[in-house]
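Participant: here is a sequence together with a model predicted from it:
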Amino acid sequence: MKTAAALHILVKTEAEAKALKDKIEKGADFATLAKKHSMCPSKKQGGDLGEFRKGAMVKPFDQAVFTKDSDEKSVIGPVKTRFGYHLIRVLYTN
């Protein structure tokens, strides 16, 4: 079974997610922004979701994590789910 580890930031609007993504791309620290802006309880850990299995997250989030080729520097999103808009940094998939 495939597994992954990721950080994420969950916000209410696509515009907010895009603004945060722009800040990250300009050098802002992902974990710091997660702690300040995310609505998810994982914000206390800088958005760290730990390791999870394929199928454990809501479908759009799961698809974004397991179908994208990414490195630790790239940010996926905004990804819309029923919870809001996510920015995702995949740490690894295996």
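Facilitator: On my side now, so go ahead. Residues are numbered from 1 along each chain as shown.

Participant: drop to CA atoms for contacts and neighbour counts, all remaining ones
Facilitator: OK.

Participant: sort out which residues of stretch 50-58 are buried, please.
Facilitator: Lys54 (16 or more other C-alpha atoms under 10 Å).

Participant: what's in contact with it?
Facilitator: 1-7, 62, 66, 81 (C-alpha atoms under 8 Å, 6 or more residues apart in numbering).

Participant: okay, now the one to match up with it:
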Amino acid sequence: MAQCNASHILVGTMAEAQELMQRIASGEDFAALARKHSKCPSGKDGGKLGWFSRGQMVAPFEKACLAGKEGEVVGPVKTQFGWHVIRIDGKK
């Protein structure tokens, strides 16, 4: 069974998510951006979600996590909760 360790930033629009992706690509700190911008309670922890297995997250989020490589930032990913910028922190 595949497992993924991920952090994310949840925002309301694709434009916000795309801007965050650009800021991260330019070298800004993912955790600091999560603390400042994420609408998810995990934002206060730098967006950390921890380890999860297949079937524990909503399908689009899970698919992006499992497809991404460790250390990669993927997104924007749309779910019923909003738009996610996801950092793959580990895979096993």
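Facilitator: Yep, that arrived. All of these numbers come straight from a predicted model, not from anything done at the bench.

Participant: hang on, the earlier thing: just the buried ones from the contacts of stretch 50-58 of structure 1?
Facilitator: Buried among those by 16+ other C-alpha under 10 Å: 4-7, 62, 66.

Participant: just the residues you listed now: which is nearest Leu20 of structure 1?
Facilitator: Nearest to Leu20 of structure 1 among those, counting by C-alpha to C-alpha, is Leu7 at 13.9 Å.

Participant: for that closest one, which non-adjacent residue is closest in space?
Facilitator: Distance criterion C-alpha to C-alpha, 6 or more residues apart in numbering; nearest residue to Leu7 of structure 1, sequence neighbours excluded, is Asp48 at 4.3 Å.

Participant: who's in contact with the one you found?
Facilitator: Applying C-alpha under 8 Å, 6+ apart to Asp48 of structure 1 gives the contacts 6-8, 42.

Participant: burial of the aligned residue in structure 2 for Thr32 of structure 1, as a residue count?
Facilitator: Matched to structure 2 by TM-score structural alignment, Thr32 of structure 1 sits across from Ala32. Neighbour count of Ala32 of structure 2, defined by other C-alpha atoms under 10 Å: 15.

Participant: which residue is the nearest non-sequential neighbour of Ala32 of structure 2?
Facilitator: Distance criterion C-alpha to C-alpha, 6+ apart; nearest residue to Ala32 of structure 2, sequence neighbours excluded, is Gly46 at 6.3 Å.
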